[in-house]
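**Student:** no sequence on this one, just coordinates:
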C-alpha cells in the first residue's frame, strides 16, 4: 500500500492499494453516495455497507453525467434527503462521476465535505486528485466548476480488474503524460507488460504517476502557473471530445492530443519527442478518429480554459520534463495539424464524419 500526501491549504492523503473500499472511514455521520449507473454492483454494495449512506444517487455513465441538468437533479436529491451542512458527499466511480460529485459537494449548502473513491485508472491518476470539479457545457468541456479539494482519496486497485483493456489504456494516457512533463522514468514503465490490473508494476507506477500531480497541485492548486502543465495534450483532446459529442473518450483523446502537442513543440524548436507520443499511440491502439479538418476543431480549441484575453496558450515541451506555456502562430497550428492527421491516420484509418 502506498500513501501520497497532497499539501496546500487543505492537505489530504491519497491511498493506493487493494481492498480499500471495505476499509473506508469518514468522520461525518451523514453521507451522500454518488455513483454512475454502469458501476459494478458489488462496488456500490461494499461502500454502502462500509459507510451506511443517508442517500445514494445513481447518475448516467461517463460524461453523460457531467451536465447542468444532472447536477441540478443531484442537488435536489440531497436537499430532499436533508443532508446537513456537516454531512459529506462521496464520489464513487470514474473521473466523470467524481468530477460531478465534487462540484455537487462544492456548491450544496455552499460547500460540504467531499471524498473520492475512483474506480478507473483515469480517475485515479487524474480526476480524483487535485480538487478540480465541474461539468461540461455544449460549448466545451469543464467550462463550469470549482476548486474543491477532497478530504481523502482512496484508490482501490482491485477495482481495476473489472475494466476492459481499452478503458484501462485510456487512463494510461494521463500516467504517460506525467512522464512526459515531469518524470521520464514513467514512460517505459507505463508501456511495460507489468503495468496492468494485478500486475507487479501496477501499484508503484500508479502511485508515482499520482505523486507527479500531487506535487504540482500542492504548489499551485488554482492553476495560476505550474498546474497548467498538467494540460499537456488536452487542448486538442478536449476539442476532439466536443466535436464528436464525446464519441472519442477522454483518455484516447489525450493520447491523440499529446502527439499534436509534441509536433507543436518540435515546430517551435523543442526536442523531437514524437517518438514517445507515437510509441504511446501504438501501445494504446485508440479507436479511429473522424475525418476532421482544422476548421472542425479550432472553435473548440479557441474556447480552451487555458485561453486568456490574448488568445489560446498551449502546453509544450522544450524536452522531457521541461514544459512551458506558449502561444503558437496560427499557420503553425494549421500546418502541424496536417502532419498530425497524417501520422494518426497511418496508425488508425479515419472513419466518416458528418460535421462541417
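**Tutor:** Alright, I've got the coordinates. The structure displayed is predicted, hence computed values, not measured ones.
**Student:** drop to CA atoms for contacts and neighbour counts, all remaining ones
**Tutor:** Fine.
**Student:** Quick one: distance of stretch 154-173 to the chain centre.
**Tutor:** 13 Å (Cα atoms, centre = their mean, to the nearest Å).
**Student:** okay, now the one to match up with it:
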C-alpha cells in the first residue's frame, strides 16, 4: 500500500492506495466522526461492493442511495434526492457521506455533502481508475448543466480517499484506459521524468500489472496533492491540471455526455492543446508526436469525431470556467512537463486546430 497526504491547514487528509482497502474498515472508519452515514453509489457499483463497504459500518446508523449509472445523471435533481435521503436518515452536523463509485458519484455526493447543513464530512471510495487519480483528490464537487459540464459546484475536501486497487478488476477496459489518460495528463503537465517512465511501462499499465499501476496512481496523486496544497481553489497553478479539459469538456457536451468518456475527452483534448501550442510557436512537433504515440500505445483516442462542427465546439469552449471577460483562456504547453496558462487565444487559431484534427 502507498499513502499520499494532501496537506491543507487543518483539513489535510490521506489518500490510501493499494489492494484490500475496502475490507480494512478499521483504517477508514476512524475518519467517521458521528453516527449517521449515507452511502451514495450507483446501480452498477452497488451490487459489487456495497455489501463489503457496509460491513464496516456495523453499529452506525446508515442508509444508502443509488443513482442510475452514467454522466447524464450528475444533475441538480439527483443532488436534491441525496439531500432528501440525508433528511430521512436524520443526518446531523457530524454525519458523513461516503461516495462509493466513479467520478459522477464522487462529484455529486461531495456536492450534496457540501450543501447539507452548509457542509458535512464525506469520504471518497473511488471505484474507477479515473476517479482514483483525479476527481477523488482535491475537493472539487459539482454537477453538470445542459449548457456545460461541471458549471455548478463547490470546493469541499473529503476526510479521506480509499483507493482499493482490487476493485479495478471489474472495470471494463475502456473505462480503465480513460483513467490512464488522466495519469498521462499529470506527467504531461509537470513531470517529464514520469512521462518517460510511462513510455517505458505503457504495456504493463495497459495490462493492469499491479506494481507499476500502484506506482503510477501514487505518482499522479502525489503530484496533484502538491498542486492542491499550493492552490486549493484554482486561483493560479491548479488551473494547469486542466490541460486538454476545455477541448475535452466541449466534446463531452457536444455528445450529450454519452458519446465519449471523460478520460477519452481529456486524451483528445491534450492532443488538440499540443497541436494548438505548436501552431502558436510555443512547443515543438516532436513533443506532440511523443504524446500521440504514448496515447495510441495505451489504446486511447487522439482525434475528435468528424461529426462535430468546429464552430459548435468553439461555442461550447467559450463557456469554460477558466475564461475571463469573454476571451478564451486555455491550458497549453511548452513541451512535455511544461504547461502554461494562455489568455486571449484567437478563435481562428482554435478553429484551425479543430478543423484540421
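**Tutor:** Looks like it came in fine. All values derive from a computational prediction rather than experimental measurement.
**Student:** what's the burial count for residue 309 of structure 1?
**Tutor:** Residue 309 of structure 1 is flanked by 5 other residues according to other Cα atoms under 10 Å.
**Student:** Tell me which residue of structure 2 matches up with it.
**Tutor:** Correspondence of residue 309 of structure 1 to structure 2, assessed by TM-score structural alignment: residue 325.
**Student:** For residue 133 of structure 2, see how far away its match is.
**Tutor:** Shown here: residue 325 of structure 2 relative to residue 133 of structure 2, a distance of 32 Å by Cα to Cα, to the nearest Å.
**Student:** mind listing the helices for structure 1?
**Tutor:** With helices called from DSSP state H, structure 1 shows them at 41-51, 68-80, 95-107, 121-122, 165-181, 186-190, 202-219, 234-243, 250-267, 274-284, 294-302, 330-347.
**Student:** Roughly how far does the match of residue 309 of structure 1 sit from residue 300 of structure 2?
**Tutor:** Distance from residue 325 of structure 2 to residue 300 of structure 2, by Cα to Cα: 34 Å.
**Student:** Repeat that for residue 218 of structure 2.
**Tutor:** For residue 218 of structure 2 relative to residue 300 of structure 2 (Cα to Cα), the value is 21 Å.
**Student:** same thing with residue 312 of structure 2?
**Tutor:** As judged by Cα to Cα, residue 312 of structure 2 and residue 300 of structure 2 stand 24 Å apart.
**Student:** Which residue of these two possesses the greater neighbour count?
**Tutor:** Set residue 312 of structure 2 next to residue 300 and count neighbours by other Cα under 10 Å: residue 300 wins out with 22 against 13.
**Student:** With adjacent residues omitted, what lies nearest to whatever residue of structure 1 lines up with residue 276 of structure 2?
**Tutor:** Aligned by TM-score structural alignment, residue 276 of structure 2 pairs with residue 264 of structure 1. Closest residue in space to residue 264 of structure 1, ignoring its immediate chain neighbours: residue 336 at 6.5 Å, by Cα to Cα, 6 or more residues apart in numbering.
**Student:** Hmm, residue 259 and that neighbour touching each other?
**Tutor:** No. Contact criterion Cα atoms under 8 Å: residue 336 of structure 1 and residue 259 do not qualify, at 10.2 Å.
**Student:** Settle it for me: which of the two has more neighbours?
**Tutor:** Between residue 336 of structure 1 and residue 259, counting by other Cα under 10 Å, residue 259 is the more crowded of the two (26 against 19).
**Student:** Near residue 209 of structure 2, how many other residues are there?
**Tutor:** So residue 209 of structure 2, with other Cα under 10 Å, has 12 neighbours.
**Student:** Tell me how far it lies from residue 265 of structure 2.
**Tutor:** From residue 209 of structure 2 to residue 265 of structure 2 the distance is 25 Å (Cα to Cα).
**Student:** same question, residue 73 of structure 2
**Tutor:** For residue 73 of structure 2, the distance to residue 265 of structure 2 - Cα to Cα - is 18 Å.
**Student:** Next: residue 93 of structure 2.
**Tutor:** On the measure of Cα to Cα, residue 93 of structure 2 and residue 265 of structure 2 end up 38 Å apart.
**Student:** Could you give the number of residues near residue 346 of structure 2?
**Tutor:** For residue 346 of structure 2, the neighbour count with other Cα under 10 Å is 11.
**Student:** could you measure the counterpart of it in structure 1 against residue 303 of structure 1, distance?
**Tutor:** Matched to structure 1 by TM-score structural alignment, residue 346 of structure 2 sits across from residue 329. As judged by Cα to Cα, residue 329 of structure 1 and residue 303 of structure 1 stand 16 Å apart.
**Student:** quick one, what contacts the match of residue 276 of structure 2?
**Tutor:** Listed by Cα atoms under 8 Å, 6 or more residues apart in numbering, the contact partners of residue 264 of structure 1 are 316, 328, 332, 333, 336.
**Student:** List the residues that contact the second one.
**Tutor:** If a contact means Cα under 8 Å, 6+ apart, then residue 328 of structure 1 has 264, 313, 314 as its contacts.
**Student:** Which one of the residues you listed is nearest to residue 163 of structure 1?
**Tutor:** Taking Cα to Cα as the measure, residue 163 of structure 1 lies nearest residue 314 of the contacts of residue 328 of structure 1, at 31.7 Å.
**Student:** Surely that closest one is in contact with residue 236?
**Tutor:** No. Using Cα under 8 Å, residue 314 of structure 1 is not in contact with residue 236; the gap is 9.4 Å.
**Student:** what are the ranges of the strands in the stretch 1-150 of structure 1?
**Tutor:** Here the stretch 1-150 of structure 1 has its strands, by DSSP state E, counting those that start in this stretch, at 2-6, 12-17, 31-36, 55-59, 88-93, 113-118, 132-137, 140-147.
**Student:** Of those strands, which stretch is the most buried?
**Tutor:** Highest mean neighbour count of the strands of the stretch 1-150 of structure 1: strand 88-93, a mean of 28 (counted as mean count of other Cα atoms under 10 Å).
**Student:** how far apart are that one and its match in structure 2?
**Tutor:** Compared with structure 2 after the fit, strand 88-93 of structure 1 shows a mean deviation of 0.6 Å (mean Cα distance after the TM-score superposition for structure 1).
**Student:** Thanks a lot, catch you later.
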